[in-house]
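J.: Dropping the sequence and predicted coords here.
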Amino acid sequence: MRTTSWRSFAAATVGLIAGVNAQTGQLTDLGTLLSGQKNLTTFYGLIQIDLQKYPQILLQLPSFNGVTILAPNNDAFDKIPYSSLNNAFKNNDQDVITNVLEYHILQGTRLAAQLVPGTPVFIPTLLTSPEYTNVTGGQNVQNVEQAGDVVVFVSGLGSRSTLTQKDLSFNGGVVQVIDSLLIPPANLTDTLNAFNYTAFEGGLYASDLVETFTTQPNVTIFAPADSAFQALGPAIANMTSDELATILDYTILPKIVYSTGLTNGTKFLTQQGENITILHSGNNVYVNSAQLIQADILIANGVLHVIDNVLNPQGPGAQPNPQLATQVPAFASASSIDFLPYTSAIPCTVSCPVSSTSGSSSITRTSSVGAQSTGASTGTSTTSHSSSSSKGLAAAMARETGFGAAGLMVALGGAVLMI
């Protein structure tokens, strides 16, 4: 058991990398740059620890033809005790800390001055471990300049870090100082839970598509909001598992397409086999007749976009009516209901009912924390795909990670809520 705190370890190793890769050129080396910034002493200490255990991370940086290091300032680390990152840092879990730090190193030199206001860019990082990401070439971070010359970096679960000090050059790239730690993207089900899109999540369980949607690499998913499922009512709630699977396969693309790639008139081939069409009207973006209402939520295996309608593969030519605030359902037999279809298909992992007799319909599940699994590890369940009207119960369900890094997403998954 580790008894040395990460802060003490960091303080004891100050000075280790001052002069690493030092050159005689005009720019200073990374160690000298970081050691000269009083607001980066904590990050500087962590980099030194990282160099001791995994020296290749920093020593190989020149091979990337320049990097951008997103350096959390001291205030960012002071927020850790109030977040789910606390245990990893308190216990000096160097595996978790190292992978988090790798997510703070962007491939290529990225200057804030080069950003086009309002246009996001998605930048690959050095986080490539399959235990933490399923995106080819390194998990991505979103970078965008907003109104008022505010530059933000968006990471997992929509976590936002604001740039506080920009374009500090060293001889291997540039350092950008941020006010909060980045959170590596969580898997799909944890992300859906965090954003409370539980009807779509329940549909994945009911159609046996959870594993496919969470483990397939490099995907784009158009998830209908809960209200979209409620608007369909019996038109979707009474579907068989196979029929529902066909509908949901029409929401996934076997490639990553961020919002910047959703250009007017573009068609994309879905996993179901039919095309979807991207249409623009003013500032609104539509997928067939469904309006895009939330874009670019990073997930472990790609990107998630949220739409206001359930897509119908039998009507790929559906057109939006830009005059309507909410689009008409793409299913002729739709009728609104006041409960969420499929949420009871989500396996229970928290405050679960106790199963009684063999004829009981109760569900008993335990979470598969730390296991490479997309479902519950033990217990029994019914085969019914009935619906629940309790959003609170649904939000408490299905906390499985889908990763094997000793519960990494348990340590990181909720951090965005506090950081």
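T.: Alright, I've got the coordinates.

J.: CA atoms for contacts and neighbours, from now on please.
T.: OK.

J.: What residues does residue 124 make contact with?
T.: Residue 124 makes contact with 106-107, 137-141 under the criterion Cα atoms under 8 Å, 6 or more residues apart in numbering.

J.: since we're on residue 163, how many residues are nearby?
T.: 21 (other Cα atoms under 10 Å).

J.: how about the nearest residue to it, chain neighbours excluded?
T.: Leaving aside its sequence neighbours, residue 163 sits nearest to residue 178 (Cα to Cα, 6 or more residues apart in numbering; 4.5 Å).

J.: That neighbour against residue 71, yeah?
T.: Yes: the pair residue 178 / residue 71 is scored as a contact, 6.0 Å apart, by Cα atoms under 8 Å.

J.: let's bring in a second model and compare:
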Amino acid sequence: MKTALLALSATLALVAVPATAKNPMVGGAAMYSTKTIVQNAINSKDHTTLVAAVKAAGLVDTLNSKGPFTVFAPTNAAFAKLPAGTVETLVKPENKDTLTKILTYHVVSGRITAGQIASMAAHHHGTATLTTVEGGKLMFKKHGKGFQVIDAKGGKARITIANVMQSNGVIHVIDSVLMP
């Protein structure tokens, strides 16, 4: 099973998205397919908490590297849903390991588009499952016109903006923080 998942991930990473596809605006900023995940995220006013967390976890260099990566990027409003003081506690140096685990749970190896998620779900009774860089699983189910992401604890996030192409992957904006 693990071999099949690795083979599927490798195959999906090779599927190209047309270079002519126009990226949606995110957080009031243009997103450029020629920039990295971090270079674009820094410009989104809706992702300042995520960017601060990525910096605190020491993941900037990783998310600026070649990748490719698929990032399910929680908005500031998603982080605000967490219990009071959670973000402030997580970004403290002594909590770096926990923060890194949570953030890498939002990342999948490869460039996985919403269309690929939909195709996988169509072939697996309406759900798709992806393995995160952290090693956990994310399940995807059709929800309205888009997809819902279900984390290991049963928490749910909606993909609000899909297919924001980056030079080193793709971002899907989500409305809740996922927990491993």
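T.: Right, received. Where do you want to start? It should be emphasised that the depicted structure is a prediction, and the values quoted were computed from it without experimental measurement.

J.: Superposed, what's their TM-score?
T.: Remark: TM-score between the superposed chains equals 0.72 [TM-score structural alignment, normalised by the length of the second structure]; 145 aligned residues with a Cα RMSD of 2.4 Å.

J.: Geometrically speaking, which residue is the centre of the second structure?
T.: Here the mean C-alpha position of the second structure is nearest to the C-alpha of residue 72 (Cα atoms, centre = their mean), at a distance of 1.7 Å.

J.: I'd like the secondary structure assignment at that residue, please.
T.: strand (DSSP: H, G, I helix; E, B strand; the rest coil).

J.: what do you get for residue 62 of the second structure?
T.: Taking three-state DSSP as the rule, one finds residue 62 of the second structure in the helix state.

J.: Report how many residues lie close to it.
T.: Applying other Cα under 10 Å, we find 13 residues neighbouring residue 62 of the second structure.

J.: how much space between it and residue 159 of the second structure?
T.: In this structure, residue 62 of the second structure and residue 159 of the second structure are 23 Å apart, going by Cα to Cα, to the nearest Å.

J.: Spatially nearest residue to the alignment partner in the first structure of residue 78 of the second structure, not counting backbone neighbours?
T.: Under the alignment by TM-score structural alignment, residue 78 of the second structure pairs with residue 228 in the first structure. Leaving aside its chain neighbours, residue 228 of the first structure sits nearest to residue 309 (4.7 Å; criterion: Cα to Cα, 6+ apart).

J.: That neighbour corresponds to which position in the second structure?
T.: Applying TM-score structural alignment, one finds that residue 309 of the first structure aligns to residue 176 in the second structure.

J.: And residue 194 of the first structure, by the same measure?
T.: Under the alignment (TM-score structural alignment), residue 194 of the first structure maps onto residue 43 of the second structure.

J.: can you pull out the helices in the second structure?
T.: Counting by DSSP state H, the second structure has helices at residues 2-14, 37-41, 48-57, 60-64, 76-80, 86-90, 96-104, 114-123.

J.: out of these, deepest packed?
T.: Burial of the helices of the second structure is given as mean neighbour count (mean count of other Cα atoms under 10 Å); helix 37-41 ranks first at a mean of 22.

J.: By neighbour count, which of the contacts of residue 124 of the first structure wins?
T.: With neighbours taken as other Cα under 10 Å, the top of the contacts of residue 124 of the first structure is residue 140, carrying 30 neighbours.

J.: and the lengthiest strand in the second structure, what does it pack onto?
T.: Counting by DSSP state E, the longest strand found in the second structure is strand 156-166. Applying 3 or more Cα pairs under 8 Å, 6 or more residues apart in numbering; DSSP states H and E, one finds that strand 156-166 of the second structure contacts strand 146-150, strand 169-174.

J.: make it 10 Å
T.: Judged by 3 or more Cα pairs under 10 Å, 6 or more residues apart in numbering; DSSP states H and E, strand 156-166 of the second structure is in contact with helix 37-41, strand 69-74, helix 114-123, strand 137-143, strand 146-150, strand 169-174.

J.: Mind putting these into a markdown table with distance to residue 3 of the second structure?
T.: Shown next, in a markdown table, are these (distance: least, Cα to Cα, whole Å):
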| stretch | distance to residue 3 of the second structure |
| --- | --- |
| helix 37-41 | 28 |
| strand 69-74 | 19 |
| helix 114-123 | 17 |
| strand 137-143 | 15 |
| strand 146-150 | 23 |
| strand 169-174 | 23 |
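
J.: Quick one, which of the ones you listed gets closest to residue 107 of the second structure.
T.: Among these, the nearest to residue 107 of the second structure by Cα to Cα is strand 69-74 (4.6 Å).

J.: Pull the distance from stretch 39-57 of the second structure to the chain's centre.
T.: Taking Cα atoms, centre = their mean, to the nearest Å, one finds stretch 39-57 of the second structure lying 13 Å from the centre of the chain it belongs to.

J.: mind checking the end-to-end distance for that stretch?
T.: 17 Å.

J.: Same check on stretch 252-268 of the first structure?
T.: 10 Å.

J.: do the same with stretch 144-158 of the first structure
T.: End-to-end distance of stretch 144-158 of the first structure (Cα to Cα): 13 Å.

J.: Stretch 201-217 of the first structure too?
T.: Taking Cα to Cα, stretch 201-217 of the first structure runs 18 Å from one end to the other.

J.: Residue 25 of the second structure and residue 49 of the second structure: what is the separation?
T.: 18 Å.

J.: Same check on residue 13 of the second structure?
T.: 28 Å.

J.: now for residue 253 of the first structure: what does it line up with in the second structure?
T.: So, by TM-score structural alignment, residue 253 of the first structure is matched to residue 108.

J.: I meant to write residue 298 of the first structure there.
T.: By TM-score structural alignment, residue 298 of the first structure lines up with residue 165 in the second structure.

J.: Right, I'll call it a day here.
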